[in-house]
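Predicted structure and sequence below. I'll ask about it afterward.
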Amino acid sequence: MACAVLVALVPAGCGLPDLADLPLPGGAPQGAGYTVTAEFSDVLDLVPQAAVKVDDVTVGSVERISLAGWTARATLRLDADVRLPANATAAVRQSSLLGEKYVTVAAPPTGASGDRLAEGDVIPLSRTARGAEVEEVLAALGLLLNGGGLAQLRTINRELGAALDGREPAVRDALGRLDEFIGGLDRQKADLVRALDALDRLSARLHRQKTVLGEAVDSLAPGLTVLARQRAQLTGALTALGKLGTVGTRVVDRSRDDTLADLKALRPILEQLARAGDDLPKSLDFMLSYPFPPNVTGAIVGDFVNLSVTADLDSASILANLVAAAPAPARPVAPPRTGATAPKPGGPATGPSPGAGPLPQLPLTRCLPDPEDFPATWTPPRDCLLPEGCVLLRPGSPVPVGGLILPKGVVPPGTALPAGTELPAGTVMSAQCVLPVTGAVTGRIGDLPDILGGGLRP
């Protein structure tokens, strides 16, 4: 009868539909589209021509399924109008409890990429998933119902309630502390990861040096053997050391008063040494060249030595020292005057004639620098009658060759400045300020009446 109906329809002009006009199975795009590949750990019973859906709308189909190692690769044909981010996800779903399998493609829940999914892209295994099979659900339910632990759950619940009964505050406090502990670990996650990475690097380095470490451990064996043999001697030495410490403590305690007395007796000596300052090393330096001063090498010329003598011929001072029981106060010493030339070997000393008048005094107010504003290098004026090149350097300056440093700030004899002149401590004199030992006569020439009259007069 069906053939009759078919024969009856043919003459009526109702022909069979063209297969090209029918939609492709699975909802494959009839026009332009693009192909992507999705990797799955298990595609279940997914078959080619299965539907590909986006938001439950069929937008393509599965072209083929292949296997690469232990990973299934499904080639998906999508309609050209489907726009998905490049980091889209894919999953194998089931239309109903006993329905067919299909692939759903969707954008990630967060962090969607700005690029689009395009021809030839691959959705890796990390962005794919599959749904649970009915068989798996029934198997798990059967395991739970058939001796899967339901009877034990009641026992566990009862024992847990008995254990927590009356201890709710302690348990709550423990949970709070556990929460704080886990929170601290979470905040230090980066530090923990860095520590684990450092430990990994250390372990790798130790592994590379395993041979060296083994040799080092093997080398320790003889030393440990010797220590083990000498254990009794070491123990005896430590015991004797303990006894020595006890005896030493007793000796120190008994000699404490004597030690303190000795230190107190040494105090005056140390104070005098401290007051001596640099005079003691200078005296030791003088002893090396006794009876001549340390700079005598500059005064030795051939087979003779030039000497300089300063005579104080003040009659009042002389008579006071010779006659009076108590010496009279000495008059201030006049500053050195350069009024005579140095005698040549074999010739008499010459000097200014009597009555020539006194030499000009050294103007100290203008010939000394201001201590409050000491320049780096101070050059006295020409009318100070100081040797040419005689300059004073600020304290702390390097001492030139042949120069002199004044540690106490007092000018000693033998310089161009009057002895006893006070300068800032540490002032440095140039070599030109130190008078050479040349045998020059410093003073005035006069007769006995001039001496008895109180000094040399013009």
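Noted; the coordinates are in hand. Residues are numbered from 1 along each chain as shown.

contacts and neighbour counts: CA atoms only from here.
Will do.

what ranges do the strands span in this protein?
Assigned by DSSP state E, the strands in the chain fall at 33-40, 51-54, 57-68, 71-79, 89-94, 101-106, 122-123, 128-130, 300-301, 304-305, 377-378, 392-393, 404-406, 427-429.

any idea of the angle the fifth one forms with strand 33-40?
Just to be clear, that refers to strand 89-94. 80 degrees (axes from the mean of the first three to the mean of the last three C-alpha atoms, to 10 degrees).

Show me what strand 89-94 is packed up against.
strand 101-106, strand 128-130 (3 or more C-alpha pairs under 8 Å, 6 or more residues apart in numbering; DSSP states H and E).

quick one: contacts of the last one?
Outside strand 128-130, the residues within contact range by C-alpha atoms under 8 Å, 6 or more residues apart in numbering are Ala38, Glu39, Phe40, Ser41, Asp42, Val43, Thr89, Ala90, Ala91, Val92, Arg93.

For those residues, which single residue is the most surrounded?
Neighbour tally across those (other C-alpha atoms under 10 Å): the maximum, 27 neighbours, falls on Ala90.

quick one: that residue from Ser315, how far?
Note on Ala90: its distance to Ser315, by C-alpha to C-alpha, to the nearest Å, is 127 Å.

now do Leu393
39 Å.

Could you check which of the two is surrounded by more residues?
Leu393 (22 against 17).

just to revisit the earlier point, so can I have JSON lines of the contacts of strand 128-130 showing distance to Gly176?
Putting the contacts of strand 128-130 into JSON lines (distance: C-alpha to C-alpha, whole Å) gives the following:
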{"residue": "Ala38", "distance to Gly176": "45"}
{"residue": "Glu39", "distance to Gly176": "44"}
{"residue": "Phe40", "distance to Gly176": "42"}
{"residue": "Ser41", "distance to Gly176": "41"}
{"residue": "Asp42", "distance to Gly176": "42"}
{"residue": "Val43", "distance to Gly176": "44"}
{"residue": "Thr89", "distance to Gly176": "38"}
{"residue": "Ala90", "distance to Gly176": "40"}
{"residue": "Ala91", "distance to Gly176": "40"}
{"residue": "Val92", "distance to Gly176": "42"}
{"residue": "Arg93", "distance to Gly176": "41"}
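
Alongside the first one, take a look at this:
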Amino acid sequence: MRRALVLLLLLLTGCEATQRSYSVTAEFTDVLDLVPMAAVKVNDVTVGSVEEITLRGFVAVVRMKLSEGVDLPDNATAAIRQSSLLGEKFVALAAPAGQAGQAGQGKLGNGDLIGLDRTRQGAEVEEVLAALGLLLNGGGLAQLKTINQEVVKALTGREGDAKGALHELDRFITGLDAQKAEIVKTIEALDRLAAGLATQTEVIGNALDALAPGLTVLAQQREQLTDALVALRDLSEVGVRVIDASAKDTVASLKALQPILDNLVAAGDALPKGIDFALTFPFPPNAQKAITGDFVRLHATLDLDAASILANLMASAGGAPLPALPQLPLPQLPTLPLPSLPPLPLPSLPPLPLPTVLPSGLLPSLPGLPPILPGVRLGRSDPMTGEVAGMRGGLSALLIGGEPA
């Protein structure tokens, strides 16, 4: 009866413990010889046990059961440690070390996963003994002694240089550390460049194949290229001698050109206008539009009013009377006896016929002349082409407006 009561109490206690616990899973690269039912500790206090160890690819998955009162942050870490030198393995859970401000983030709960980035395992005693045996069995002591002796020989008498080299190396490393971000950016840029070149491997291969014939031709013409470079060097030497010998003459020629250039600058716009007129001499440039075939269209109107001509002459003279010329004394010439010449008969000239009607405005009204008609037009111009038809006849025909030619 007592045994039954004890068993019942144990079952009730187990059920209560099961209800007050939660499961957490951790991933390890190596669980060593960890076995199920191994202890799970926090600060060397057992808070749970390992329920199951499974393999997922090359990762060992350890499922643990923790008591409900275990309070750990959501970013807790897990490590496989050993209770003593030959003791059993257990899983140690802890808050992330050296990450102040993150220890209180979240809370580890049922079903949470502690990834590979937050798990680790301690060194095995066998690994430590194996490394120690390798060192003690001549695997490293002899080499270490040789290295020490050679370093001493190399540094003997050069302590100052070695110290300076170490200081320079320290500054170099400090500079590299200060430019760490730029170095990372450069490496990333090189990575992008390499990725771009990798996508264009075929294009680069075709370009290299296309360069091969050109490189072959250059290799074949190597001697000619060398001779050309040597000749170019000789040409430069000759050019330097010529420039040195003609420097004064060149400067003198430039100085002689200065007045010409000054006159060209002073000419300004007149020079291109003069050149334009010289191409069409003796006609002005705008006369090209009047030339049609073998004749030139011309229209001219002449004002032959004598009164206007005299008025213009007086106006050009300023309206002032002409100055009287001084009377110069003339020398008294001796009188020479002249022979008497016989009288010569003079022919009588017939009177010139004048028109009975003169165009007005051509001449001013003079006594003994008939009235004058309005002005004279020397030609008739075509209103469409501007061509002028000349007048036919003598002076009288011109004055009275004769028939067109």
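Looks like it arrived, so ask away. Bear in mind that the values here come from a model prediction, so they are computed numbers and not experimental data.

Map Val43 of the first structure across to the second structure for me.
Residue pairing (TM-score structural alignment): Val43 of the first structure is matched to Val31 of the second structure.

now for Leu125 of the first structure: what does it line up with in the second structure?
When the second structure is aligned by TM-score structural alignment, Leu125 of the first structure is paired with Leu116.

same question but for Val212 of the first structure, I mixed them up
So, by TM-score structural alignment, Val212 of the first structure is matched to Val203.

what are the ranges of the helices in the stretch 101-250 of the first structure?
Using DSSP state H, counting those that start in this stretch, the helices found in the stretch 101-250 of the first structure span residues 134-145, 150-164, 168-187, 189-208, 210-229, 231-254.

closest one to Leu260 of the first structure among the ones you listed?
helix 231-254 (11.1 Å; C-alpha to C-alpha).

how distant is that closest one from the center of its chain?
43 Å (C-alpha atoms, centre = their mean, to the nearest Å).

do the same with stretch 230-246 of the first structure
On C-alpha atoms, centre = their mean, the centre of stretch 230-246 of the first structure falls 42 Å from that of its chain.

Which residue range of the second structure does it align onto?
Taking TM-score structural alignment, stretch 230-246 of the first structure hits residues 221-237 over in the second structure.

which among the contacts of strand 128-130 of the first structure gets closest to Arg205 of the first structure?
For the contacts of strand 128-130 of the first structure, the nearest to Arg205 of the first structure is Ser41 (37.2 Å; C-alpha to C-alpha).

That closest one and Phe181 of the first structure, how far apart?
37 Å.

Kindly report the same for Leu22 of the first structure.
65 Å.

quick one, which of these two is more surrounded?
Between Leu22 of the first structure and Phe181, counted using other C-alpha under 10 Å, the more crowded position is Phe181 (12 against 9).

The more buried one corresponds to which position in the second structure?
By TM-score structural alignment, Phe181 of the first structure lines up with Phe172.

Report the contact partners of its match.
Per C-alpha under 8 Å, 6+ apart, neighbours of Phe172 of the second structure: none.

I'd like to know how far it sits from Gln179 of the second structure.
11 Å.

what's the answer for Leu113 of the second structure, then?
Distance from Leu113 of the second structure to Gln179 of the second structure, by C-alpha to C-alpha: 38 Å.

again with Val24 of the second structure
43 Å.

between the two, which one's more packed in?
Between Val24 of the second structure and Gln179, counted using other C-alpha under 10 Å, the more crowded position is Val24 (18 against 12).

isn't that one right up against Gly109?
Yes - with contacts counted by C-alpha atoms under 8 Å, Val24 of the second structure reaches Gly109, the gap being 7.3 Å.

returning to what we had before: please identify which of the helices and strands packed on strand 89-94 of the first structure is closest to Gly69 of the first structure.
Closest approach to Gly69 of the first structure among those is made by strand 128-130 (16.9 Å; C-alpha to C-alpha).

What's Asp71 of the second structure aligned with over in the first structure?
By TM-score structural alignment, Asp71 of the second structure lines up with Arg83.

again with Lys107 of the second structure
Match for Lys107 of the second structure (TM-score structural alignment): Arg116.

now that match: how far from Ser61 of the first structure?
19 Å.

Would you mind telling me which of those two has more residues around it?
More crowded of Arg116 of the first structure and Ser61, by other C-alpha under 10 Å: Ser61, with 26 against 15.

quick one, what contacts the counterpart of the more buried one in the second structure?
In the second structure, Ser61 of the first structure lines up with Ser49, judged by TM-score structural alignment. Contacts for Ser49 of the second structure (C-alpha under 8 Å, 6+ apart) come out as Pro36, Met37, Ala38, Ala39, Val40, Met64, Lys65, Leu66.

What sits closest to the last one if chain neighbours are left out?
To tie it back to what came earlier, the one meant is Leu66 of the second structure. Gly48 (4.3 Å; C-alpha to C-alpha, 6 or more residues apart in numbering).

My read is that that neighbour contacts Val40, right?
Yes - counting by C-alpha under 8 Å, Val40 is a contact partner of Gly48 of the second structure at 4.9 Å.

Mind listing the shared neighbours of those two?
Met64, Leu66.

rewinding a little: what number of residues lie near the match of Val212 of the first structure?
Val203 of the second structure: 12 neighbours (other C-alpha under 10 Å).

gap between it and Leu197 of the second structure?
Val203 of the second structure is 9 Å from Leu197 of the second structure, by C-alpha to C-alpha.

Next: Leu155 of the second structure.
47 Å.

between the helices of the stretch 101-250 of the first structure, which one is nearest to Phe286 of the first structure?
It is, among those and with distance given as C-alpha to C-alpha, helix 231-254, at 42.6 Å.

Give me the angle between that closest one and helix 210-229.
Going by the same axes, to 10 degrees, helix 231-254 of the first structure makes 70 degrees with helix 210-229.
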